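**Student:** model this:
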Amino acid sequence: MPIPGFVVALRSKIGQAPLPLSGVTAVVFDDLGRVLLVRRTDNSRWALVTGCLEPGEQPAAGAAREVMEEAGVDVTVERLVSVEALDLSIAPNGDQVYWLNVGFRCRLRRGHAHVNDDESMEVAWFDLDALPELDPHQARCLALASADKPDAWFVRSPET
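**Tutor:** Below is the predicted model:
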């Protein structure tokens, strides 16, 4: 997967040590109620569209950009779904990242979904009752985006 230039520059200074980064997850629905998934090239698993925000990029714009880059379709970002600090992840190259992830519900505006970069090997629409297995974080994000609740989900701070 291509690593953003600003991350490459940071990695040249800190190596593979844990790096906090902001990312987005786009849960894209079409007019038939199907969800867009991509099969990732790094682990061959089906996933929602995700990506790293560029410095100064607004999260909703980043979500729409990632969908266009990975699946070649234009979307409307409808609402915020979740804000979540994810557990430490280790990339195949050994880089460690703590992602602050912002999830969005999106709607297909136009275009035909297809593999549009080297991050995916397949792109497809899935009915909600015929989904492949998703990582727990992504399954939660999809469930939240599918629910008819306007409020965003987040982990509540512990009561003191």
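**Student:** CA only for contacts and neighbour counts going forward, please
**Tutor:** Will do.
**Student:** Tell me the helices and strands packed up against the longest strand seen in the chain.
**Tutor:** When the chain is scanned for its longest strand (criterion: DSSP state E), the result is strand 96-110. Packing contacts for strand 96-110, counted by 3 or more Cα pairs under 8 Å, 6 or more residues apart in numbering; DSSP states H and E, involve strand 19-29, helix 59-71, strand 74-85, strand 89-90, helix 136-146.
**Student:** what's the distance between the nearest residue to residue 15 once chain neighbours are set aside and residue 115?
**Tutor:** Using Cα to Cα, 6 or more residues apart in numbering and skipping the chain neighbours, the partner closest in space to residue 15 is residue 95 (7.7 Å). As judged by Cα to Cα, to the nearest Å, residue 95 and residue 115 stand 25 Å apart.
**Student:** Who has more neighbours out of the two?
**Tutor:** It is residue 115, of residue 95 and residue 115, that has more neighbours when counted by other Cα atoms under 10 Å, with 18 against 14.
**Student:** wait, doesn't the more buried one sit right on residue 123?
**Tutor:** Yes - with contact defined as Cα atoms under 8 Å, residue 115 reaches residue 123; the gap is 5.7 Å.
**Student:** Proceed likewise with the subsequent sequence, for comparison:
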Amino acid sequence: MPTPDFVLAMREHVGHALLPLVGVTAVVFDEQRRLLLHRRSDDGTWATPGGILEPGEQPAAGLVREVYEETGLRVLPERIVSVVTEEPFAYPNGDRVQFLDIAFRCRPIEGVARPADDESLEVRWFPLDGLPPMGAAILRRIGHAVQEGEAWFVPPPPSAA
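**Tutor:** Below is the predicted model:
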């Protein structure tokens, strides 16, 4: 995945230090309740589409942009399903990041699912009972999107109230 220019500019100042970034994730269901996934070109794993917001970009607009860039589909975000600060991690080059991820349940409105850029090796629709292996955070977001109701978040500890 190419690193956005604004992140490269920050890295010039902070090196490999931890950067907090805002990410968006699309959990896209079609009319048959199949889930849209793409196989990432950076590590070959299956994942929900998404990415990093650009400075000043609204989450829903960034989500629509990311899904289109990766899958060729235009989507309509229907609701936020979760807001979570993920655990920090390091990329192979040593850059450390921590994402605040905003996951949206979406539906497709235009286009054909296909690899639309060099970030996706494959793009496919999967039935929920036939998902490929994926990471725990992605599966958690999918689980929240399947449920009806309010967005999920980690509640504050009792002492913070």
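**Student:** Check the mean deviation of the longest strand of the first structure from the second structure.
**Tutor:** Mean deviation of strand 96-110 of the first structure from its aligned counterpart in the second structure after superposition (mean Cα distance after the TM-score superposition for the first structure): 0.5 Å.
**Student:** between that strand and strand 74-85, how many degrees?
**Tutor:** Strand 96-110 of the first structure and strand 74-85 are oriented at 150 degrees to each other (axes from the mean of the first three to the mean of the last three Cα atoms, to 10 degrees).
**Student:** How far away from the center of its chain is the following helix or strand past strand 96-110 of the first structure?
**Tutor:** Under the assignment DSSP states H and E, the closest C-terminal helix or strand after strand 96-110 of the first structure is strand 120-126. Relative to its chain's centre, strand 120-126 of the first structure lies at 14 Å (Cα atoms, centre = their mean, to the nearest Å).
**Student:** Kindly report the same for stretch 72-87 of the first structure.
**Tutor:** For stretch 72-87 of the first structure - counting by Cα atoms, centre = their mean - the centre lies 7 Å from the chain centre.
**Student:** Buried residues of that stretch, list them for me.
**Tutor:** Neighbour-count burial for stretch 72-87 of the first structure flags 72-77, 79-85 (criterion: 16 or more other Cα atoms under 10 Å).
**Student:** And for stretch 134-152 of the first structure?
**Tutor:** Result for stretch 134-152 of the first structure [16+ other Cα under 10 Å]: buried residues 138, 141-142, 144-146.
**Student:** And stretch 94-103 of the first structure, by the same measure?
**Tutor:** For stretch 94-103 of the first structure, by 16+ other Cα under 10 Å, it's 96-103.
**Student:** Contacts for that stretch, please.
**Tutor:** 15-27, 59, 80-91, 141 (Cα atoms under 8 Å, 6 or more residues apart in numbering).
**Student:** which residues in the second structure does that stretch align to?
**Tutor:** The aligned range for stretch 94-103 of the first structure in the second structure is 94-103, by TM-score structural alignment.
**Student:** Spatially central residue for the second structure, please.
**Tutor:** For the second structure, the residue sitting closest to the mean C-alpha position, by Cα atoms, centre = their mean, is residue 25 at 2.6 Å.
**Student:** so how far is residue 83 of the second structure from it?
**Tutor:** 10 Å.
**Student:** Now for the residue nearest to residue 103 of the second structure when sequence neighbours are not counted: which residues touch it?
**Tutor:** In this structure, residue 103 of the second structure finds its nearest non-sequential neighbour in residue 25, 4.5 Å apart by Cα to Cα, 6+ apart. By Cα under 8 Å, 6+ apart, the residues touching residue 25 of the second structure are 48-51, 63, 101-104.
**Student:** next one: residue 104 of the second structure
**Tutor:** So residue 104 of the second structure contacts 24-27, 77-82, 145 (Cα under 8 Å, 6+ apart).
**Student:** Mind doing that once more with 6 Å?
**Tutor:** Listed by Cα atoms under 6 Å, 6 or more residues apart in numbering, the contact partners of residue 104 of the second structure are 26, 79-81.
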